[in-house]
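[1] I would like to see how this sequence folds:
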Amino acid sequence: MNERILKALEFNKIIEQLKSQAETSVGKELASQLKPSSDAADVREMQAETDEASQILRLNLTIPLGGVADIRAAVKRSVIGGVLTAGECLDVASTLYGGRQAKNFLGKMEEDLPILKGLAEKIISLRKLETDINSCIDDRGNVMDSASVKLRSIRSSIRTYESRVRDKLDSYTKSQSKMLSDAIITIRNDRYVLPVKQEYRGAIGGIVHDQSASGATLFMEPKAVVDLNNQLQEAKVNEKKEIERILRELSGKIADDEAILTENVTVLAKIDFITARAKLGRGMKAAMPAINDNGIINVKQARHPLIPDDEVVSNDVVLGKDYTSIVITGPNTGGKTVTLKMIGLFTLMAQSGLQIPAADGCEMAVFDDVFADIGDEQSIEQNLSTFSSHMINIVSILSGIDDKSLVLFDELGAGTDPQEGAALAMSILDDVVSRGARVVATTHYPELKAYGFNRDNVINASVEFDVETLQPTYRLLIGVPGRSNAFEIAGRLGLAQSIIDRAKNQVGVNSESVENMIASLEQSRRQAEADYEEAHEILQESEELRNDLIKAWQQYENKREDLYKKAEEKADKALQKARDEAETIVDEIRHMKTDAQLKEHEWIEARKMLEEAQPKLSSKKANKPKQQPNTAKEFKPGDEIKLLSANQQGTILEKLNENEYLIQVGIMKVQVKRSEIQLIKHKSSVTEKPLATVKGSSFHVKTELDLRGERFEDAMGDLEKYIDDALLAGYPKVFIIHGKGTGALRKGVKEFAKKHTRIASERPGSTGEGGSGVTVLELK
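    The predicted model follows:
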């Protein structure tokens, strides 16, 4: 993809935003070099990297990268024998500290972050080198006294000499102040001097180092301090030599670890770069797109990333499934070019590992090339007209496209005779479509409004225009070509109706038919939208009613269960009381031992008969009911049976195979094994209708619920309904697919799970279950 395409689609502006999100200079450098990849595997890897960093941001955490600097040039200079400055050595220590902090942070993360944690493992902590540098250089980049014993001694002597020089000069400022321009001590040529008046030069004596602009003041070093100044200068030279020795030693240690330091900087740059991509996505309220190499683009609530949030209008775009080309028509300033650029920019962003501002569940294709002919490319230097410059660009595009290309045409065929331009536009589109490329084209030509109706793999679209307000709504309408609205607009602006009527009479029959067809389509669309809203409301009411019925049925079942259990307990107590009383009577009779001596085994038999007289009570207290043998060799549809595992009565609906049956218990249809059911009675001669099923369906519930792309409120309603269905179906565990996006759905699912009494626990999905884009709910 050449630079002209990237500039035409304003990808460079996205790069500038990305650079502003990077924290380090090395991260900004990587961001500035970002280019789209045409390898699907690489794109998926980059998207996975960005998604991992997004997971961290959703937890309101940030990878610490403070102090990381680009030390590669300094390290390389140390390898060839150069002596680094104190500031450069301090940058090395600071970068080592930043790398260690980032590694520790990612190592402690409990989330599944294989890519970022793998990068962190490559960071090697050089604690000894970091300590050696920090023990010699302070935070301001100065070599400290503690760097060596010799340096401490030298600096101590420097302070002594400075103190003695000042004492000597202070005596002059006090006793000879009339000879001085000011009673101060100053420095010239790194030596302490006094500002002496010109006429007292001989009286003070010594060396003149400088004079004022007027010549009235001489900056002199009195003879009394010359030797002390010389000793001070000698100590400062020794200090400089010792500092250079210390820095040379540190530079050598840095050179020894050149490979590790360079690799650390490379890894930290990539971590910062990945984090910057995630930050950019968060700022755009973007989502990670699923990547395919089938040429399919499917985005919902897509927003152009360079238009402010309070101005942008979201649109749904589908391309590459039922059709490979979209022809967008509509008035000027209606948003055709914005939509065109958005599709191209989304492609470049997705193929660069960036998330796109659209709803969760979006999907983007990987193209080998993106071609675009956008805007007025008239060249004054080459003396080319607008039409000629467009044609040169289009000829270049046609020479390189195939079925792995995305082609964007803005105002195709413009700049020449309308009739010829329209014919040329249709011919160009036919050629591009025949090669299997994905195409989005905008046009003003009315001839192209019917183009999508006469071609396979092509669909019309338009940007909506509100005739009442005379303003575009910027909504993209797939399947509806745009109307010119010229007559309506003219009428709204006050043009006489007689003039408009005469103009209508001059419009060709074909054009009028096309406009009437478009008007009919728009009316049908609006009616369909209204019908959809009404049907949606009715569906919601039905779902609420169904949920109320399910809750009422559950309450009834729970109440019946409680009453049954209480009756059992009451009967059990009565039987136990009777058994105890009978046992007492038997014992009394046995101890009496009257003339009718009874044998012991007769007492045992009597007790056994008493125990056997106890009725069989429900064994619901046990974890698993004791199954009783079936008395029927084969069950038939309509037979009344008992489901032993649930202690519920039901009806045989269908024999599935030799060992399995489909039965109906209450409102549920269940597939069970033969050993789990017991015959109550065979089907009677009069056919009985089974209980009605819910909504006329088989009440089949999947073990997963996909909420991606839904509004938050709708998603929570669907989740509550689904959990009720899953509980009725007896599922122990279900999977809620909410995607990763902004994290709002995942948070909502988590809060719902905490409040629901029948949800035992929730956890994020494992790698094989969908990762953080899925929440697993354990039911009870």
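[2] use CA for all of it now, contacts and neighbours both
    Noted.
[3] Provide a list of residues in contact with the residue lying farthest from the centre of the chain.
    Most distant from the centre of the chain: residue 595, at 94.9 Å, with distances by Cα atoms, centre = their mean. Residue 595 is in contact with no residue at all, counting by Cα atoms under 8 Å, 6 or more residues apart in numbering.
[4] Assumed it was part of a helix.
    No - counting by DSSP: H, G, I helix; E, B strand; the rest coil, residue 595 is located in no helix; its state is coil.
[5] could you check the distance from residue 125 over to residue 86?
    Relative to residue 86, residue 125 is positioned 21 Å away (Cα to Cα, to the nearest Å).
[6] what does residue 722 give?
    With distances taken as Cα to Cα, residue 722 is found 65 Å from residue 86.
[7] repeat for residue 499
    Where residue 86 is concerned, residue 499 sits at a distance of 84 Å (Cα to Cα).
[8] neighbour-wise, which of the two wins?
    Counted by other Cα atoms under 10 Å, residue 499 and residue 86 do not tie: residue 86 has more neighbours, with 22 against 12.
[9] wait, doesn't that one sit right on residue 141?
    Yes - under the criterion of Cα atoms under 8 Å, residue 86 makes contact with residue 141 at 5.5 Å.
[10] Could you find the closest non-adjacent residue to residue 187?
    residue 193 (5.6 Å; Cα to Cα, 6 or more residues apart in numbering).
[11] and that neighbour, helix, strand or coil?
    strand.
[12] give the contact list for it.
    Shown in contact with residue 193 (Cα under 8 Å, 6+ apart): 169, 185-187, 219-222.
[13] run this one through as well so I can compare:
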Amino acid sequence: MNDKAIRTLEFNKIKQQVMEHAASALGAARIDKMAPSTNLEEVIQWQDETDEAATVLRLRGGMPLGGMHDIWAHIKRAEIGGTLSPHELVQVASTIRASKTIRLFIEKLVDEDELSLPILKNKKDTMAILTPLEHAIFEAIDESGEVLDSASAELRSIRQRIRSSESRIRERLEGTIRSRNAQTMLSDAIITIRNDRYVIPVKQEYRGHYGGIIHDQSSSGQTLFIEPEAVVNLNNQLREIRLKEQEEIERILIGLSAAVSEEAYDLLLTVDVLGEIDYMFAKAKYGRVIKATKPEVNDQGIIKLNKARHPLLPIDEAVANDIFLGEDFTTIVITGPNTGGKTVTLKTIGLCTLMAQAGLPLPVLDGSKIAVFESVYADIGDEQSIEQSLSTFSSHMVNIVDILKQMDSGSLVLFDELGAGTDPQEGAALAISILDEVHNKGARVVATTHYPELKAYGYNRDGVVNASVEFDVDTLSPTYRLLIGVPGRSNAFEISKRLGLEQSVIDHAKSFVGTDSKAVESMIASLESSRKQAERDYEDAHDYLKQAEKLHKDIQKQMIEFYEKRDELYEKARGKASEIVEQAKIKSEEIMTDLRKLRLEKNAEVKEHELIDARKRLEDAAPIQSKKTGKSKSPSSSSVARILQPGDEVKVLTFGQKGYLIEQTAEKEWSVQIGILKMKVNEADMEFMKSEKKAEPKPLATVRGKDFHVGLELDLRGERFENALMRVDKYIDDALLAGYPRVSIIHGKGTGALRQGVQEKLKNHRSVKNVRLGEAGEGGSGITVVEFK
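    From the prediction side, this is the model:
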């Protein structure tokens, strides 16, 4: 990758921001080495790693990354026989503990939470289990680096002797400082330590009273720190024991260092994996801060950035733009005023490319694509060199010449103000020639320019498109919006006019502008007008679509609720009828029993087959229960007895409603229009009713235009009285055309004038059956409910 482009596009600033999210020196070291890759598979792997870390951040808030240390140097020193210090051993044990914590955390995510994390799972499996070494170190050394008594039995014994010797020395010295002459001879009645030996502070004039050894004196020289002769031998014994303590500690550290050396390979592997995990999560945390997403990576030179922001600009200040390149065209020429955002757009494309190839998420919306380029070249900014005596134009040309020598079809080339700094006519000619050269080699090119000659560059060359940064003439300021497909036009005359320049001066200036320039400016103005109209039409269509979707969902929900309620009532009725018949059957059995008894007792002329026939008639009177109330079990209705055709009227058994066949969507499945709803129904759930003469049915929903996409409510609040009544007229017609049985009109409470006017108008409407105020749960007197005939 071109180092100059990396510096020009400020990729190092991105690295510094990512560095702030590293949890350890291990991750920071990898971020420091972070660079774009030109290998597609490697870039995809890096992007997947970052995305997996982002998934963990989103679902669990983070990964426990505390306690990791860069112990690479410690391990290497232990390998060659060096002895590690207690502090270094603690760092080794802490890193092993951190790896265990991370391993358990990943296991829980994969096993208990059932998350698919193949990359983290693989890294977890790679880390060695070194718990015995961790325990051995922490049993001998505490977190602060102190060797514990429990490190060995010998060390415990030695330290007990040290404490005993110190106790005896203190007893002797405390007797000395509590003597009768102590207050006179001592500067202070305390015991202190100098050169690892216990001493007392003696005034200068009494230095010979206690004998012994002088170890230190105060800054004024008036106090001497003397080891009395009475404790010299005891201090000597204490020093010998402490030397033995140091020897035992050294032996313990040598043993632990040897244990580290034995696990050197696994430790180095674990440290490497921990650094990779920290690096993954640092990139993911950075992505969360800038609200970034994972792009789809390709090697076809396709760039499609949805609402891309410059990653180094504050989120609330950066203007998001849609940028696409590499499919219909491979070269973009951006024109527009200074400070309009051309250079920012250029850097956004280049920096997003470098970030993606380094495995970083991009500040774009989902669904964006980015290409992996073999090289990125950028000629941006003024690199004038006084020492080289180069002008602005010369410095740019030196850079451009170098780019032309190195670039190829796998390159992304960015030119800022191409051809600037020289005669406009010659500069424009050079710019066109350079663009042709780079474009013909198959590279992806984005260039900015001021030259009007380049405004028509994209109209007569395949694979080239013009673009511009928008300028608001009303506010005399750029909007920083990128408009691909529309070249920028000069706003000098409009700006001058708004700033107060006389019209006569402006007209005189226009007379010097060539016919061709006027034609180009007129064409650009027409394009801008068409674009704005297209944007407005798109927004209107989008609004209508959302209203239609909402209406469809509302009605479908109401129909489902209606059918469910109907089926529930049917079931209750059938249950009640069955209960009544059962009771009747029980009663009839009792009567038949009585009749048999009567026949036997009285010799009545009632034959057995007549009794059986009577029972059978009672059983036949009972209603048949069916689990699916909408379907009939009879052969005549369970299947369609003819070949269905579009336009046939059928009955949908599940809903019990009639509809029209529109088209066959699959084998044994049709698209059916039921009222204003269109749904897919299986042939087994339909019963043929009759054929229509018309080949294609025209249900209500298919003939409505955009004005008939109406909701179940009309909100008139804030409307003027006359406008409100006009809207009521149109809304009632639309609602009738949509087939609604009932609608609501919201007019608010206010003075009541609007409510009275609306209700008077509705009462006189020929299609209105009833008008009433809303109930408490419907909005009260602020809403009028209208029922149609």
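[14] Overlay the chains and give the TM-score.
    TM-score for the superposed chains, counting by TM-score structural alignment, normalised by the length of the first structure: 0.82, backed by 692 aligned residues with a Cα RMSD of 3.0 Å.
[15] Residue 727 of the first structure and residue 759 of the first structure: what is the separation?
    10 Å.
[16] Between those two, which contacts overlap?
    Listed as contacting both residue 727 of the first structure and residue 759 by Cα under 8 Å, 6+ apart are residue 779.
[17] ok, average deviation of the helix or strand harbouring residue 424 of the first structure from the second structure?
    Element membership for residue 424 of the first structure, per DSSP states H and E: helix 418-434. Superposed on the second structure, helix 418-434 of the first structure shows a mean distance of 1.2 Å to its aligned residues (mean Cα distance after the TM-score superposition for the first structure).
[18] residues in the second structure aligned with that helix?
    Against the second structure, the aligned range for helix 418-434 of the first structure is residues 424-440 (TM-score structural alignment).
[19] Now that stretch: buried residues?
    Using 16 or more other Cα atoms under 10 Å as the test for burial, stretch 424-440 of the second structure gives 427-429, 431, 434-435, 438-439.
[20] With stretch 373-391 of the second structure instead?
    Going by neighbour count (16+ other Cα under 10 Å), the buried part of stretch 373-391 of the second structure is 373-380, 391.
[21] For it, what is the distance to the chain centroid?
    When distances are taken as Cα atoms, centre = their mean, to the nearest Å, stretch 373-391 of the second structure is centred 37 Å away from the chain's centroid.
[22] swap in stretch 23-38 of the second structure?
    That offset, for stretch 23-38 of the second structure, works out to 23 Å (Cα atoms, centre = their mean).
[23] Name the residues that touch it?
    1, 15, 18-19, 22, 43, 65-66, 68-70, 271-272, 274-279, 282, 354-359, 372-375.
[24] 7 Å instead, please
    Contacts to stretch 23-38 of the second structure, defined as Cα atoms under 7 Å, 6 or more residues apart in numbering, come from residues 15, 19, 22, 43, 65-66, 68-70, 275-276, 278-279, 354-355, 357-358, 372-374.
[25] Give me the three-state assignment for the counterpart of residue 49 of the first structure in the second structure.
    For residue 49 of the first structure, the aligned residue in the second structure is residue 49 (criterion: TM-score structural alignment). Secondary structure, three-state DSSP: residue 49 of the second structure is helix.
[26] Against residue 43 of the second structure, how distant is residue 49 of the second structure?
    With distances taken as Cα to Cα, residue 49 of the second structure is found 10 Å from residue 43 of the second structure.
[27] what's around residue 350 of the second structure, how many residues?
    That count, for residue 350 of the second structure with other Cα under 10 Å as the rule, works out to 25.
[28] all strands for the stretch 251-400 of the first structure, in order.
    According to DSSP state E, counting those that start in this stretch, the stretch 251-400 of the first structure carries its strands in the segments 290-292, 297-302, 315-319, 325-329, 363-365, 369-373.
[29] Name the nearest residue to residue 301 of the second structure, sequence neighbours excluded.
    Spatially, and ignoring its direct neighbours in sequence, residue 301 of the second structure is nearest to residue 371 (4.9 Å; Cα to Cα, 6+ apart).
[30] tell me the contacts of the alignment partner in the first structure of that neighbour?
    Alignment note (TM-score structural alignment): residue 371 of the second structure maps to residue 365 of the first structure. Residue 365 of the first structure sits next to 291-297 when contact means Cα under 7 Å, 6+ apart.
[31] Let's see that with 8 Å instead.
    Residue 365 of the first structure makes contacts with 291-297, 347, as judged by Cα under 8 Å, 6+ apart.
[32] picking that back up, and the buried ones among the contacts of residue 193 of the first structure, selectable in ChimeraX?
    In ChimeraX, a selection of the buried entries from the contacts of residue 193 of the first structure looks like this (16+ other Cα under 10 Å):
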select :169,219,220,221,222
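[33] Closest to residue 396 of the first structure out of the contacts of residue 193 of the first structure?
    When the contacts of residue 193 of the first structure are compared for distance to residue 396 of the first structure (Cα to Cα), residue 187 comes out closest, at 72.0 Å.
[34] when you align them, which residue in the second structure goes with the closest one?
    Match for residue 187 of the first structure (TM-score structural alignment): residue 193.
[35] Can you verify its match is assigned to a strand?
    Yes - read with three-state DSSP, residue 193 of the second structure is one of the residues of a strand.
[36] Quick check: the gap between it and residue 368 of the second structure.
    Taking Cα to Cα as the measure, residue 193 of the second structure falls 71 Å from residue 368 of the second structure.
[37] List the buried residues in the host helix or strand of residue 31 of the second structure.
    For residue 31 of the second structure, the host element (DSSP H and E) is helix 25-32. Residues 25-28, 30-31 are the ones in helix 25-32 of the second structure that count as buried (16+ other Cα under 10 Å).
[38] superposed on the first structure, where does that helix end up, distance-wise?
    Compared with the first structure after fitting, helix 25-32 of the second structure has a mean deviation of 0.7 Å; criterion: mean Cα distance after the TM-score superposition for the first structure.
[39] Isn't residue 215 of the second structure up against residue 193?
    No - taking contacts as Cα under 8 Å, residue 215 of the second structure lies outside contact range of residue 193: 9.4 Å.
[40] would you list the strands of the stretch 251-400 of the first structure in TSV and tack on distance to residue 690 of the first structure?
    As requested, those are exported to TSV (distance: least, Cα to Cα, whole Å):
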stretch	distance to residue 690 of the first structure
strand 290-292	45
strand 297-302	43
strand 315-319	45
strand 325-329	51
strand 363-365	45
strand 369-373	60
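[41] among the ones you listed, which is the most enclosed?
    Comparing the strands of the stretch 251-400 of the first structure by mean neighbour count (mean count of other Cα atoms under 10 Å), strand 325-329 comes out on top with a mean of 29.
[42] Other residues contacting that strand?
    Outside strand 325-329 of the first structure, the residues that reach it (Cα under 8 Å, 6+ apart) are 319, 336, 433, 438-445, 448-449, 452, 457-463, 481-483.
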